[in-house]
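Trainee: Below are the sequence and a predicted model for it; my questions follow.
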Amino acid sequence: MTKLMLGIDIGTTSTKAVLYNQTGNVLQQAAQEYPLYTPNINVAEQDPEEIYQAVITVIRQITNQHNDLMFVSFSSAMHSLIAIDDKDEAITPCIIWADNRSKAWATDILQHHDGLNLYQRTGTPIHPMSPLCKISWLRHEQPDIFLKADKFIGIKEFVFKRFFNQYVVDHSIASATGLMNLKNLDWDQQALTVAGIEKDNLSTLVPTTAVFTQLKQQVANQLNLDCNTPFIIGASDGVLSNLGVDAIGSGDIAVTIGTSGAVRTTLTEPRTDSAGRTFCYALTEHHWVVGGPVNNGGVVLQWIKDQLCTSEVAEAKRTATDPYDLIMQLAESVAPGSNGLIFHPFLTGERAPSWNPDVRGSYFGLTLAHKRAHLIRAALEGVILNLFTVYQALTEMMETKATMIRATGGFARSPLWRQMLADIFAVEVTVPESHESSCLGACILGLYALGEITSLEESSAFFGHSHHHQPDEKAKQVYQQLAPIYSSITADLKTNYQRIADFQAANE
């Protein structure tokens, strides 16, 4: 029997496919991007058909060379919502996590439907990202669509319906909808009542280890695969990233920064926060990932490049170098702490720990002594300081003290950012060799689903570490002084965040 494993990650900006052998070595990769439609600040949509075709494309790119697979296993972005009519046709685009149109209904749920209790039942913070809030928005503001909808599904469900003609959703994706009860692993009646739907309007719940065969013949032909190839439904990208960087042990922390970011740890049972600051999502029935996502990760670096570094972009184009390398060199020319300049990176509102879509970005402490390099370094530090506030909430819930941070995502390629992470968190940082942690996590889960490994803890055999960073004592002391100032500013500006957000909305 072949020992090749294919992990698929249906992400926000692209779908990736990574082919591994059974020891976790990468044999081949493929990726297909698709557009994000953002006609205004509150809308974030994608075409589910474009995403589906991307899935077909990347799988086919792999199977054109390797089609004798042990299995295909899936990772997917969370919180997407597609309304489907009774003819199984999509009647909305794929509304992704970044869509903010349900903000008013998130507030309504918090204030009038015991939102904290609902969060503690479902593990999903009450926020416009969640399908619970999106469905409430459709119900009240798009009633024609809501009444025509027969099902409300996510993007992975859209793909599996095409593949196997079933509406199924794994416990992991379901636990990020705000609609599944953490304790009984069933749709939560209180949440259904708030959304105004019934169980029949949602997909059938299955474990993340559920195995599907009997791929539709037409799809099998497109994918160049045998119909009986096992497909593992898998889990969400966040929890699989923990598995894919070997952060499933007590005291292990995973930090991911791509376009957005997250801080996560793994517990043996579901646990929620009394203040509602963190999420709790399923990996398996005995592995629960607790943490917090942030909107503002690599998108801040992109903003720096576009708005502050036009000369570096021009120089990079002239010399055929990477503009981000030049930007990092500028940041490295400034000492830790940016001479007292603090950047709050809330360019797209924020999720954890405040769960406030109205927060806005700002520089604090700006003086005539600050140069462009200070602005750049402070912005990079602001991303990590923001993640540190999530980490502080998370440590209150952990069973043991954090002993290791395993870093992944595009930022993990930057030595400067990795060292900032070690200095601000004051914990050793390691970076696994594989950057595509969600695809690897999906394959490890696939091995477990098929009985090739007996526990997820065996995943440590798949990893080496390409980089290690110890906290620098001097830098650590600087950040320990700045971090409380960073947090108190966020709290002090809470009222004015709403005022400026209202002003911006009224003057678009």
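Mentor: Sure, I can see it. Numbers count the residues shown, from 1 in each chain.
Trainee: Only C-alpha atoms from now on, for both contacts and neighbour counts.
Mentor: Will do.
Trainee: for whichever strand or helix holds residue 375, packing partners?
Mentor: Per DSSP states H and E: residue 375 is located in helix 372-395. For helix 372-395, the helices and strands in contact under the criterion 3 or more CA pairs under 8 Å, 6 or more residues apart in numbering; DSSP states H and E are strand 261-267, strand 287-294, helix 298-308, helix 323-332, strand 342-344, helix 415-425, helix 473-492.
Trainee: this is the other structure I want to compare:
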Amino acid sequence: MSQPALIGVDLGSTNIKAVAFGLGGEQLAQATTPTITHVPRPGWAEYGAEEVWTAVCSVLRQLLANLPANAVPAAVTCSSMAEAGVALDAHGQPLYPFISWFDQRTIPQAEQWARHIGEETTAKITGLGVRPVYGIFRLLWLRDNAPDLFRRTRRWLNMADYGAFRLCGATATDYSLASRMLLLDLARKEWSATLLEANGLDGSVLGELVPSGTQVGRVSSQAAAETGLPAGLPVCSGGHDHVCGAFGLGLTQVGDTFDSMGTAESLMMTTAAPQLDGSVTRRQIGQGVHVAPNRYYAMSGVQMSGGAVDWVRRLLLGAALGDAATPEGYEQLMQLAGEAPPGSGGVFFVPHLRRANPPHVNPHARGAFVGITGDSSRSHLARAVLEGVAYEYQLVLENMAEAVGVQPSKLVATGGGTRNGVWMGIKTAVSGLPITIPAVDEAVCLGAAMLAGVGSGVYASFADAAAQVQFASRTIQCDPTLHQFYRQQYEQIYKTLYGALRETNELIRKGIVGRGV
């Protein structure tokens, strides 16, 4: 007997992948290929539009070749990184590569926006602060630096939108990706006439706004020939990768919190409505539209989470293991950390290796070990880093909860860090909340596939999709005694460290102290 296969395609900054799922969320097949990133000059990062499409075609062909014989494609949806966009001419041809979300060339455009429009006005419309990362600054950079190409631009599409465009010809944008353009009126869910006018932009260049999980077309005969997908297959709108991942894991109720643990750590909390008085943005928290109906989200994070753990691994074990990040190296680090007592013998670590994290606004903050003595060992340092990252995570989580007035009701974590029992035990003890770790390897693609099922009618509704998709998980419970200990350490000591170190760090930055002779 045949079974429908729902296909989610994720266009990420590291990999482009396609995964097929059954209606219950079971993975049927997968294919992946590295994303080709071009760095034409320092601080820049681009993706060729044709190279992206070639990669999509490649993974879809591999996926279809790996599908079980009884699996029949039922619908497809694309998700992607946010902010990266591409300009298309009147014939749908790309005029310039995708400019990545981490490309730094857009700083002048963001600075001009901040002077001309201002943080407060922007926040009250979009729920976001003025940061160079947002999609609009890539379009404005094109206007300022390639005016001939800008004049020929008829559509600006996010990466997932471009995937759908190549599949079926639609030029639509879902609300979750539109939220990261810095042009969406979050309350009205429409492109902001105020912000468009302030920048002299014609709104027709932007994609038609649609909810995630909307059928926007069907696979064309040309796309069918290139991808192997059947012509006429429903193509549905997807969304921002983080938000699709949260949806795939069932995080659609107010207070549900998604913790994506990587080099950086992203925290996303589901909310019922945005707060647009500027108070949330002043706390360095972004807001946007969820892919689930009638839901929004608040998003924040820790700049160096897994990155700090990798840094201390190299610091303490690099000579023995080399610089390569291996499972054995992390196991040795966790074993080392497990040998130290809770509190790390009085050693604290502030993980500001790139900048301070919310609620603090300081790109010049520095990391620090505090409390080292002659008795401090490698084990103390290893555990102090895990504790410091957990304290910082708690600081960010509390800041977000206070800003939106919602307490986390459920914490679900994914990523490589979830495999480290010592680290996860410390995190639950610091927060006082259990953390659920789902047995789902491809949550983003699962969320995209579920949206394909909703949009094509394979699922009767969003609720039906959530009810049918099931997966195993494990929950790490909080140790009450350890929580009491860590809470005292956090409140009485850790929360004072940023303020205590701020002036010293500023002196170091200015070169008054530590300048070489």
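Mentor: Cool, got the structure. Just so you know, these numbers come straight off a predicted model, no measurement behind them.
Trainee: now what about the TM-score between them?
Mentor: The TM-score (TM-score structural alignment, normalised by the length of structure 1) is 0.86; 502 aligned residues with a CA RMSD of 3.3 Å.
Trainee: before we move on, back to that, what's the closest of the helices and strands packed on helix 372-395 of structure 1 to residue 79 of structure 1?
Mentor: With CA to CA, the closest approach to residue 79 of structure 1 among those belongs to strand 287-294: 12.0 Å.
Trainee: What is the aligned counterpart of residue 474 of structure 2 in structure 1?
Mentor: Matched across to structure 1, residue 474 of structure 2 falls on residue 467, judged by TM-score structural alignment.
Trainee: Show me what the helix or strand hosting that match is packed up against.
Mentor: Of the helices and strands defined by DSSP H and E, residue 467 of structure 1 is found in strand 465-469. When contacts are defined as 3+ CA pairs under 8 Å, 6+ apart, strand 465-469 of structure 1 packs onto helix 415-425, strand 429-432.
Trainee: That one vs helix 415-425, what angle?
Mentor: With axes from the mean of the first three to the mean of the last three CA atoms, to 10 degrees defining the directions, strand 465-469 of structure 1 sits at 60 degrees from helix 415-425.
Trainee: on average, how far is strand 465-469 of structure 1 from the matching bit in structure 2?
Mentor: For strand 465-469 of structure 1, the mean distance to aligned residues of structure 2 following superposition is 2.3 Å (mean CA distance after the TM-score superposition for structure 1).
Trainee: Give me the contact list for that strand.
Mentor: 418, 419, 422, 428, 429, 430, 431, 432, 433 (CA atoms under 8 Å, 6 or more residues apart in numbering).
Trainee: Checking the residue nearest the centre of structure 1 next. Helix, strand or coil?
Mentor: Centre of structure 1 computed as the mean C-alpha position; nearest residue by CA atoms, centre = their mean is residue 238, 5.1 Å away. Per DSSP: H, G, I helix; E, B strand; the rest coil, the secondary structure class of residue 238 of structure 1 is helix.
Trainee: aligned partner of it in structure 2?
Mentor: Using TM-score structural alignment as the criterion, residue 238 of structure 1 maps onto residue 242 of structure 2.
Trainee: name the element the residue nearest to that match when sequence neighbours are not counted belongs to?
Mentor: Nearest-residue entry for residue 242 of structure 2: residue 444, 6.9 Å, with adjacent residues in sequence omitted and distances by CA to CA, 6 or more residues apart in numbering. When secondary structure is defined by DSSP H and E, residue 444 of structure 2 falls within helix 443-456.
Trainee: what's the mean gap between that helix and the aligned bit of structure 1?
Mentor: Mean deviation of helix 443-456 of structure 2 relative to structure 1 after superposition (mean CA distance after the TM-score superposition for structure 1): 2.2 Å.
Trainee: what's the following helix or strand after that helix?
Mentor: In the C-terminal direction, the helix or strand that comes right after helix 443-456 of structure 2 (DSSP H and E) is helix 462-468.
Trainee: Can you get me the centre-to-centre distance for that next one and its chain?
Mentor: Mean-position distance between helix 462-468 of structure 2 and its chain equals 24 Å (CA atoms, centre = their mean, to the nearest Å).
Trainee: That one: which residues count as buried?
Mentor: The neighbour-count check on helix 462-468 of structure 2 (16 or more other CA atoms under 10 Å) flags 462, 465, 466 as buried.
Trainee: Relative to structure 1, what is the average displacement of that helix?
Mentor: Distance for helix 462-468 of structure 2, averaged over aligned residues: 4.4 Å (mean CA distance after the TM-score superposition for structure 1).
Trainee: which outside residues touch that helix?
Mentor: Contacts to helix 462-468 of structure 2, defined as CA under 8 Å, 6+ apart, come from residues 23, 24, 25, 250, 292, 293, 450, 453, 454, 459.
Trainee: Not counting residues beside it along the chain, what's closest to the fourth one?
Mentor: With CA to CA, 6+ apart as the measure, residue 466 is the residue that lies nearest to residue 250 of structure 2, at 6.4 Å, once sequence neighbours are left out.
Trainee: before we move on, what about the third one?
Mentor: Among residues not flanking residue 25 of structure 2 along the chain, residue 469 sits closest, at 4.7 Å (CA to CA, 6+ apart).
Trainee: Quick one: buried ones out of the contacts of helix 462-468 of structure 2?
Mentor: Of all the contacts of helix 462-468 of structure 2 considered here, the ones buried according to neighbour count by 16+ other CA under 10 Å are 23, 25, 250, 292, 450, 453, 454, 459.
Trainee: Over to the second one. Which of the three states is it?
Mentor: This means residue 25 of structure 2. When classified by three-state DSSP, residue 25 of structure 2 comes out as coil.
Trainee: contacting residues for it?
Mentor: Under the criterion of CA under 8 Å, 6+ apart, the contact partners of residue 25 of structure 2 comprise 446, 468, 469, 470, 471.
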